[in-house]
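In: next input, structure requested:
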Amino acid sequence: MQRVRQGVDRKHGMTGMMRRIASRRFASLYRMFRTRISSLLQKMSAQLADLFQRAVTDERLPGDLRGGAHRDLIKRGTVTFVMRAPFKPFVSLVGDFNHWDTRSHPMQTDGQGTWWITIPDPGRTRYGFYVVVDEDSHVWVGDPYAREVFWGQKTPWAVLPGPEAPFSWSDQAWRTPALRDLIIYELCVRDFAGAWHGGYPQYGSFERLTRQLPYIVGLGVNCIELMPINAFPGESSWGYNPVFYHAVANTYGGPNDFKRFVDACHRAGIAVVLDVAFNHAWGQHPYYQIYPPMYGPKGEWLTDWNPFFHHTPPSINMWGGVDWDHFNPETTRYFQDIVRFWLEEYHIDGFRFDWVGGVDYDSNNPMRPDFNPYHGIAAICWAARQAKPDSILIGEFWQLEGTSPEKTAARLVHETEMDAVWNGYFHHTLDDVLNCRWEWEKRDIFRTIGGYRDLGFSTATQVVNYSCSHDEVRPEHEIKFHSGRYIPQPPGMTLQDVALARAKLGLVAVFAAPGVPMIYAGQEYGDDSPRTIDFAPLQWSKLTRPKHRRHLEMTKRLIRARRQHAALRSDHIRFFDNHFSTEQVVRFCRWDDAGDYAVCALNFSPEPRTVELPVPRDGFWRDVVGNRRHVAQDGRIVMELGPYDAALFV
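Out: Here you go, the predicted model:
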């Protein structure tokens, strides 16, 4: 056996004795190498510790600032730059004013994670921060609180505006409408105010959107919900890939352009609500660059040390973003600052919070059935309410897999400062009915239209009803190009007629049901463009066609009726029958405590139906949908509804 072993060693050019000597030498060299590496690491750590200790000061900033550039904070003619970077040993200010020199403006720290420096006012300039991440890496980042952004080839930099006079607001008399009175109009600035010119895209801007306000005013809506406008990479996006939350997207214009838009809206009697994506950010966010994923020896994520993120690489998030950890106090404070900033600086009226289930995900207690009042969405809503007591706070909630089923949309409203939620149940059921999906006749349309209490809500204002939003295919498109093959086509009606008629049924349900009504831009005239996140200007040319003009005028009448008749804004509803599965007709009435009354009938059948509608008085009643008058006799209106037709009498 010994000979065999030596033979094997000789085959590889090494005797057994040589192998043993080499093994001992390797062990000795390894111990020496390990000692030197350990000494080097200790030396590096000592150097970083020395850097940190030299930066620590007993001074404190006035106020509890966490970021941004602040003029005249310490002394007139100066700017104080602030950066929040817990656990980091060194931060310096860089910019055009110092030729991006990482050593010329080292920042001081309170030792608790806040870094700052005050310098003579450099005027308008690009700036950022140089941050030592650890012994092996450093990064150059923009300001997480930047109000303007310059997108460089490698790094997006913050922009310090030049000294300028404060914006002159004219909305001092403006009051945000009560939730019960809201009629919401959702739009994407890029698409609503954009157009194709010579085959090239001209993306919408705040300036062009302001010029289009007369059209929106003419509709009668009193609240515009803007899809996200926070600064994102690139020129074209829906905005659900945010990077800089304090800045408006460059493609839409500058801060004053947005202020002029909000000011014009308020003068016109329209509230402005911002859709915000707080669940995740894109990987270019400065905090993610400073706190990148860190892995243990077995490849596991080290999550405890990161003060901002759940610590997953961008590929993990289903949308391509990185998830914020809203149960870390650092993240909580950051987003509280964000909502306060937009309410105070831009005079907006509130927020629509995208995917609240993700925002409120607690990785340490995912099965928690309630909403933690000190973290997550509750803390964000609290900060918004403190900044503006009458702010409009609307959430999109659907349960996240692996969380408690007891954590519901209704509890979100009851346990936090959230006013209302998007009524997904209303939309999904109505969408199945409009598109005649499998066994649509068996859907509980009555609970859909009037069952907000069955869903756990206490008042109708706690739900926002819609038949279409940016998240869904427009019913006109779905019916015209997909589901129309399954929908009976009555004699004399084209497929386009059917699509418009059934879309009309959805709109009438939205405005006649208890809850806050919302429409998606283009619904008012029957836009049938496909759903895409790419640039898709509205089909304004359809307004030249009689059918779409009639659809638009009908929508205006529905909006006007909603604003003029308190019965349609009340919590009260009563259905007159329960034969939807056979007759495909829904009849119900609405009333308020002061005596206002409205009655509605929806015919989802391809056949005409004779309907009887009880009313509290005889005489003339006006049908908002058909713009016609009917006479009530013996306490009832009797009329024939055509295929896919509706009536709303007030």
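In: going by C-alpha atoms from here, please, whenever you check contacts or count neighbours.
Out: Noted.
In: quick one, longest strand in the protein?
Out: Using DSSP state E to define each element, the chain has its longest strand at strand 125-134.
In: from the chain's centroid, how far away is that one?
Out: 28 Å (C-alpha atoms, centre = their mean, to the nearest Å).
In: tell me what it is packed against?
Out: Applying 3 or more C-alpha pairs under 8 Å, 6 or more residues apart in numbering; DSSP states H and E, one finds that strand 125-134 contacts strand 90-95, strand 137-141, strand 156-160.
In: so residue 355 sits right up against residue 409, yeah?
Out: No. Counting by C-alpha atoms under 8 Å, residue 355 does not reach residue 409; the two are 11.1 Å apart.
In: neighbour count: these two, which is higher?
Out: The residue with more neighbours, out of residue 355 and residue 409, is residue 409; 26 against 19, by other C-alpha atoms under 10 Å.
In: wait, the more buried one touches residue 398, no?
Out: Yes. If you go by C-alpha under 8 Å, residue 409 and residue 398 touch, sitting 7.2 Å apart.
In: need the residues touching each of residue 355 and residue 409.
Out: Here residue 355 and residue 409 have 397, 398 as joint contacts, going by C-alpha atoms under 8 Å, 6 or more residues apart in numbering.
In: mind listing the helices for the stretch 151-300 of the chain?
Out: In the stretch 151-300 of the chain, the segments counted as helices under DSSP state H, counting those that start in this stretch are 189-192, 206-211, 213-219, 255-267, 286-290.
In: one more to put side by side:
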Amino acid sequence: MIFEVWAPKATAVELYALGGRRAMSPGERGWWSAEVEGAEHGTPYAFAVDGDGPYPDPRTRRQPEGVFGQSMVYDHAHFTWSDHDWKGRDLRGGVIYELHVGTFTAEGTFAAAIEKLPHLVELCVDFVEVMPVVPVPGGRNWGYDGVDLYAVNETYGGPDGLKSFVDACHRAGIGVILDVVYNHLGPSGNFLRPFGPYFSGFDGSYWGEAVNLDGPESDEVRRYFIGNALQWLRDFHIDGLRLDAVHALHDKRAKHLLAELSEEVDALACFVGRPLSLIAESDLNDPRMVRSVDAGGLGMTAQWNDDVHHALHCAVSGESHGYYEDFAQLSALAKVLTQGVVHDGSYSNFRARAHGQSFAGVPGHRLVACLQNHDQIGNRPVGDRLPIPALKLGAGLLLTSPFTPMLFMGEEWGTHTPFFFFSDHVEPELRESEGTRREREFDGFGYVWEAPNPSDEETFLRSKLDWSEVKEEAHWSLLCWYRDLIALRKALPELSDPRLDRVRVEVDPLGKWLLMWRGALAVTANFSLESVTLPLTPGTVLLASDDPVVMGEEGLRMPAQSLVISRSTRK
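Out: Sure, this is the predicted structure:
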């Protein structure tokens, strides 16, 4: 077989394989190659560049010994798929479920996650969104410190494990979205630098050095990332990618990397015959992110919408510290439900400047919204989640909103399990400084930082879901509430209608209640600790979070901290 590697500045590149060391031949545009008879699927190999190394292949498909070990030849054709009838799933109308493989089950593997798919089928979610699965240093990590971007973490089950998980999801009727990180690489085990100008030479964000998307020799660097995205969608049958922190991509070219990626993914979708989605995480509040390329946008299918999360969180928790200060009033929740964002060019107190742009004309399904996610829980010092009463209210509003809703693992039954930030760096200086670095990252957010040590194994183990909780009455009741909400959303077209201009919202001047109209459906939320009566004409109650609910001549009488969905009209 032929081995290839890009090393445009090297004067000599050597291949280690089958017990020998072979000189590679230079080719066009910085590519080197060598043919090795007898090399095949499962053959270990590595490269040396100008005498330094050996290093893993920058495009390694398998790292069986971890980020510091040799690469291994991996032939995608060796896996047998059973999802031949899978036609894909459109993001529109879908419900997403985010999970972290290492903490979703006690075993922390793809195989164990497959055993939990019946739970997700009964919950009636349409997609699972898997946090990054590329190799990381040590045995535990969120995944955003990844290197070897073409490979899969062996701790989870390696490339065959991921394929088995995707195959099982498709057989269960569930699409798979994979979280990928292209704005930086992890600080440990990153061996790209000896091969070529993969980096720009300056800090692109808090998390690391900017990748070289627009400087000299950047054509191949861009192909490195675009080729990676296409690999997941084509060779692993992934249905969509969630692109981490795209605002940290530094690209001044006329055609942005995201626009180029969008065009490539559209072409691949035509070839594989199923829809492929790109979901950007962006804090810019810029509607160009989700506009088509031919309309001057970046072509993303959707983007995460933090404004919805912040407004929901404030409404159900009462918190107003840090960035929550801009969302503390119910008027902020009313605005996001009808206009998509709060910061549409308005002033942000947290940023001390104007922020964002109007999303007028953007359908709600292009905005992925949540009540909880890995960041919003894990970025809190003690990884604490919302209590069950808050989850009932928040889920009721989220799952009747015009957006694409996303849940975070365990949320649906109100798990007490925290989700901490954890890592397992090999280098002592990284292990010892991780907690301090994390505290420094959130300076000014209003937290008293008393977080457990991210490097302690116990921090990771405490983050694993406790599935035995589901059997307890309070947790089972909440799970049934989530199931009923998703089922109602799928049964009534008004609830999945993405047109923001069709949503009407009224709020109590005293901040006790909110009334959202979805066509003829009234979604009423009582945030106060006392019962309230909303001025609605008698109608049919379709779903209520708590009893007793009375629909009488005076209106809708609701208990404290409750939510009701009904067919009603305004009195």
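In: still on that earlier bit, residue 361 of the first structure: which of the helices and strands packed on strand 125-134 of the first structure is closest?
Out: Closest approach to residue 361 of the first structure among these (C-alpha to C-alpha): strand 137-141, 27.4 Å.
In: run the chain-centre distance for stretch 239-251 of the second structure.
Out: Distance, stretch centre to chain centre, for stretch 239-251 of the second structure: 10 Å (C-alpha atoms, centre = their mean).
In: for it, buried residues please.
Out: Neighbour counts using 16 or more other C-alpha atoms under 10 Å place 239, 240, 241, 242, 243, 244, 245, 246, 248, 249, 250, 251 of stretch 239-251 of the second structure among the buried residues.
In: equivalent analysis for stretch 640-650 of the first structure, please.
Out: Here stretch 640-650 of the first structure shows 641, 642, 643, 644, 645, 646, 647, 648, 649, 650 as buried, counting by 16+ other C-alpha under 10 Å.
In: what's the end-to-end length of it?
Out: One end of stretch 640-650 of the first structure to the other measures 17 Å (C-alpha to C-alpha, to the nearest Å).
In: and stretch 168-181 of the first structure, by the same measure?
Out: Termini of stretch 168-181 of the first structure sit 28 Å apart (C-alpha to C-alpha).
In: do I have it right that residue 553 of the second structure meets residue 535?
Out: No. In this structure, residue 553 of the second structure is not within contact of residue 535 by C-alpha under 8 Å, at 9.2 Å.
In: more neighbours: which of these two?
Out: Here residue 553 of the second structure and residue 535 are compared on neighbour count by other C-alpha under 10 Å; more neighbours surround residue 535, at 16 against 11.
In: leaving out the residues flanking it, which one is nearest to the aligned partner of the more buried one in the first structure?
Out: With TM-score structural alignment defining the correspondence, residue 535 of the second structure maps onto residue 612 in the first structure. What sits nearest to residue 612 of the first structure in space, not counting adjacent residues and going by C-alpha to C-alpha, 6 or more residues apart in numbering, is residue 638, at 4.5 Å.
In: what's the angle from the lengthiest helix in the first structure to strand 90-95?
Out: Ranked by number of residues, the top helix in the first structure under DSSP state H is helix 16-55. Going by axes from the mean of the first three to the mean of the last three C-alpha atoms, to 10 degrees, helix 16-55 of the first structure is angled at 60 degrees with respect to strand 90-95.
In: which bit of the second structure covers helix 16-55 of the first structure?
Out: The aligned range for helix 16-55 of the first structure in the second structure is empty, by TM-score structural alignment.
In: columns distance to residue 335 of the second structure and secondary structure on top of the buried residues of stretch 239-251 of the second structure, output as a markdown table?
Out: Output for those, formatted as a markdown table (distance: C-alpha to C-alpha, whole Å; DSSP: H, G, I helix; E, B strand; the rest coil):
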| residue | distance to residue 335 of the second structure | secondary structure |
| --- | --- | --- |
| 239 | 32 | coil |
| 240 | 29 | strand |
| 241 | 29 | strand |
| 242 | 26 | strand |
| 243 | 26 | strand |
| 244 | 26 | coil |
| 245 | 24 | coil |
| 246 | 25 | helix |
| 248 | 27 | helix |
| 249 | 29 | coil |
| 250 | 31 | coil |
| 251 | 32 | coil |
